[in-house]
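Chemist: Fold the following and give me the result.
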Amino acid sequence: MIEMIKAIVLGIVQGITEWLPISSTGHMILVNELMPLTVLADVAANKEFVDMFMVVIQFGSILAVLLLYFHKLNPFSPRKNAYEKRSTIDLWLKVIVAVVPAGIIGVLFDDLIDAYFYNPITVAAMLIVYGVAFLVIENRHRRPSVTSFDKMSYKTALAIGVFQVLALIPGTSRSGATILGAVLLGCSRGIAAEFSFFLAVPVMFGASLLKLIKMKIAFSLATASVLLVGMIVAFIVSVFAIRFLMGYIRKHDFKAFGVYRIVLGVLVLAYFFLIK
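Modeler: Next comes the predicted model:
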């Protein structure tokens, strides 16, 4: 029962932090550090399961995007005219182009990234660095030139994809890196956030599939139940988190998230250097 409660907490954290630019992976690592998920008795097998859980639970968050943006992402919707259908296909092609850089780097260096960067100190450092970046960029924010996906070029989409590569380092935030990159490239906050959501679908699905393929332990009722609960909770919470973010950025900028990242990063460093 206690492990189910931990899975629920992790699902809540995943659902909130995946879409806000504050690093879901970073928060998941930190929460698991404070309340470790222990589903399997064997230490090595449990570590492998937890590593997989941290990634595959994101599938619940993907479903939230598909639910909320089903019409916008569906090129075959009978409610769309021919122009709208072509625009939707064009949007998907831009997403695919933007996915390529992180997809290549992720597949080639996934194990090295896991081995060297999945630790609280890296997370804290990246929280602070990109928190400062948000404040700097927002202070220099100019009138956006890309206010719709039709105005986004394939070159811009690819450049946003390059920014997404930065998010392979835990603590960076996939949404944070892509939103920052998109804003720097002239996208409005709304377009930057939505494109970040859409990029998450193939990226997170691919990452989840890769982790499942690499997992060497067999699923039991206990492991499957914990994973399923985490995914369901992440899905429900993600729906509310996405709606909150889109409503928030209509009236505010991203400075609050930058301040939050810096404060959290400092607290994490203080915990691991002064307390633990």
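Chemist: can we go C-alpha only for contacts and neighbour counts from here?
Modeler: OK.
Chemist: The stretch 151-276 of the chain: strands as residue ranges?
Modeler: For the stretch 151-276 of the chain, strands defined by DSSP state E, counting those that start in this stretch do not occur.
Chemist: Which parts of it are helices?
Modeler: 154-165, 174-184, 189-214, 221-248, 255-270 (DSSP state H, counting those that start in this stretch).
Chemist: swap in the stretch 1-150 of the chain?
Modeler: 2-17, 24-34, 43-56, 58-68, 70-73, 82-117, 120-139.
Chemist: now the ones you listed as TSV including mean neighbour count and distance to residue 212?
Modeler: Below are these laid out as TSV (neighbours: other CA atoms under 10 Å; distance: least, CA to CA, whole Å):
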stretch	mean neighbour count	distance to residue 212
helix 2-17	22	18
helix 24-34	20	17
helix 43-56	18	7
helix 58-68	22	12
helix 70-73	16	26
helix 82-117	16	13
helix 120-139	20	24
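Chemist: now the other sequence, so there's something to compare against:
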Amino acid sequence: MDTYQLLEAAFLGLIEGLTEFIPVSSTGHLLLAGHFLGFESTGKTFEVLIQLGAVLAILSVYFARLWNIATALPSDPGARRFVIGILIAFLPAAIIGVMLHGFIKEVLFESPMLVCITLIVGGIALLIIDRMTLEQRHTEATEYPLSLCLKIGLCQCLAMIPGVSRSGATIGGALLMGCDKRSAAEFSFFLAMPTMAGAFAYDLLKNIDRLSADDAAIIGIGFVAAFISGVFVVRGLLNFVTRHGFAPFAWWRIVVGTLGIAGLMLVG
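Modeler: Below is the predicted model of the structure:
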């Protein structure tokens, strides 16, 4: 391990935190950046494990609200329904993630061209959804019906394909099912916590015997960078999407995907 590797880890961690909660695919950005930088992590664990830094960013910003929900569980049916809804939304991705873990890490994560294509296709889809006139029947993330939570959870499964974007799939699906932009983004925040924590725990369990002290140092640097940059995104994203919608992220996806394809064609 050298200084250059640590700087790469910090840079990639910064990318993770900046892109995890916006619908542009943090994993897709990490895989493309890692490919062009020549960055290789043991078992592609770095790209998964540093997501815990982004999870802690949500916890730090939403701690008071989460604490209120937790303390209300024994007496408030609404709080219990919300927690059950998040767990229901989490289950489809958890099941499919465990079943297809090897295929995802060994095949999909090794396909930068696939990432570029899904970035572009997802960007076009997001542009179309953002411009549609949709009925807004659900405006409070904590009051989504359980059936809606399950449908959003099924949409999240699309993000098993790198480049699709976990937040993009959940937010886009929620918008199509009658949620407003702000609550859709907020529900995606809440759903990220069990989803990313689960991915962290499972990937660590599968690869812990392969990780060295150098791997731990690199992951730690990326973790801290992801946490710091994630805090800034979580604090500002809801107001941004309320004012500007998701079109800026859609165009970003298309530009990055197009540049990625050009780069792969030029340098491989």
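Chemist: Now the TM-score, please.
Modeler: The TM-score (TM-score structural alignment, normalised by the length of structure 2) is 0.93; 264 aligned residues with a CA RMSD of 1.8 Å.
Chemist: circling back: as a markdown table, the helices of the stretch 1-150 of structure 1 with distance to residue 172 of structure 1 would be great.
Modeler: A markdown table is the format used below for the helices of the stretch 1-150 of structure 1 (distance: least, CA to CA, whole Å):
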| stretch | distance to residue 172 of structure 1 |
| --- | --- |
| helix 2-17 | 12 |
| helix 24-34 | 8 |
| helix 43-56 | 15 |
| helix 58-68 | 16 |
| helix 70-73 | 27 |
| helix 82-117 | 11 |
| helix 120-139 | 5 |
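Chemist: quick one, which of those helices is nearest to residue 167 of structure 1?
Modeler: Closest approach to residue 167 of structure 1 among these (CA to CA): helix 82-117, 8.5 Å.
Chemist: Quick one: map residue 49 of structure 2 onto structure 1.
Modeler: For residue 49 of structure 2, the aligned position in structure 1 is residue 56, judged by TM-score structural alignment.
Chemist: likewise residue 193 of structure 2?
Modeler: Under the alignment (TM-score structural alignment), residue 193 of structure 2 maps onto residue 201 of structure 1.
Chemist: what's near enough to touch that match?
Modeler: Residue 201 of structure 1 makes contact with 62, 65, according to CA atoms under 8 Å, 6 or more residues apart in numbering.
Chemist: Tell me how far it lies from residue 249 of structure 1.
Modeler: Separation of residue 201 of structure 1 from residue 249 of structure 1 (CA to CA, to the nearest Å) stands at 21 Å.
Chemist: Just tell me the aligned range of stretch 90-98 of structure 2 in structure 1.
Modeler: Mapping stretch 90-98 of structure 2 onto structure 1 (TM-score structural alignment) gives residues 99-107.
Chemist: quick one: that stretch to chain centroid distance?
Modeler: 15 Å (CA atoms, centre = their mean, to the nearest Å).
Chemist: got a list of contacts for it?
Modeler: 158, 161, 162, 164, 165, 168, 199, 202, 203.
Chemist: mean shift between it and structure 2?
Modeler: Once the two models are superposed, stretch 99-107 of structure 1 sits on average 0.8 Å from its counterpart in structure 2 (mean CA distance after the TM-score superposition for structure 1).
Chemist: Aligned to residue 73 of structure 1, what sits in structure 2?
Modeler: Aligned partner of residue 73 of structure 1 by TM-score structural alignment: residue 66.
Chemist: Give the closest residue to its match in space, chain neighbours not counted.
Modeler: residue 59 (7.8 Å; CA to CA, 6 or more residues apart in numbering).
Chemist: again with residue 4 of structure 1
Modeler: In space, and not counting its chain neighbours, residue 4 of structure 1 is closest to residue 226: 5.8 Å by CA to CA, 6+ apart.
Chemist: repeat for residue 9 of structure 2
Modeler: Residue 9 of structure 2's closest residue in space is residue 222 (CA to CA, 6+ apart), at 5.0 Å.
Chemist: hang on, the one you found packs against residue 15?
Modeler: No: assessed by CA atoms under 8 Å, residue 222 of structure 2 is found out of contact with residue 15, at 9.3 Å.
Chemist: In contact with residue 42 of structure 2, which residues?
Modeler: Contacts of residue 42 of structure 2 (CA under 8 Å, 6+ apart): 210, 211, 215.
Chemist: could you redo the last one with a cut-off of 6 Å?
Modeler: By CA atoms under 6 Å, 6 or more residues apart in numbering, the contact set of residue 42 of structure 2 is empty.
Chemist: With residue 262 of structure 1 instead?
Modeler: Counting by CA under 6 Å, 6+ apart, residue 262 of structure 1 makes contact with 128, 131.
Chemist: That one pairs with which position in structure 2?
Modeler: In structure 2, residue 262 of structure 1 lands on residue 254 (TM-score structural alignment).
Chemist: Kindly report the same for residue 238 of structure 1.
Modeler: In structure 2, the residue matched to residue 238 of structure 1 (TM-score structural alignment) is residue 230.
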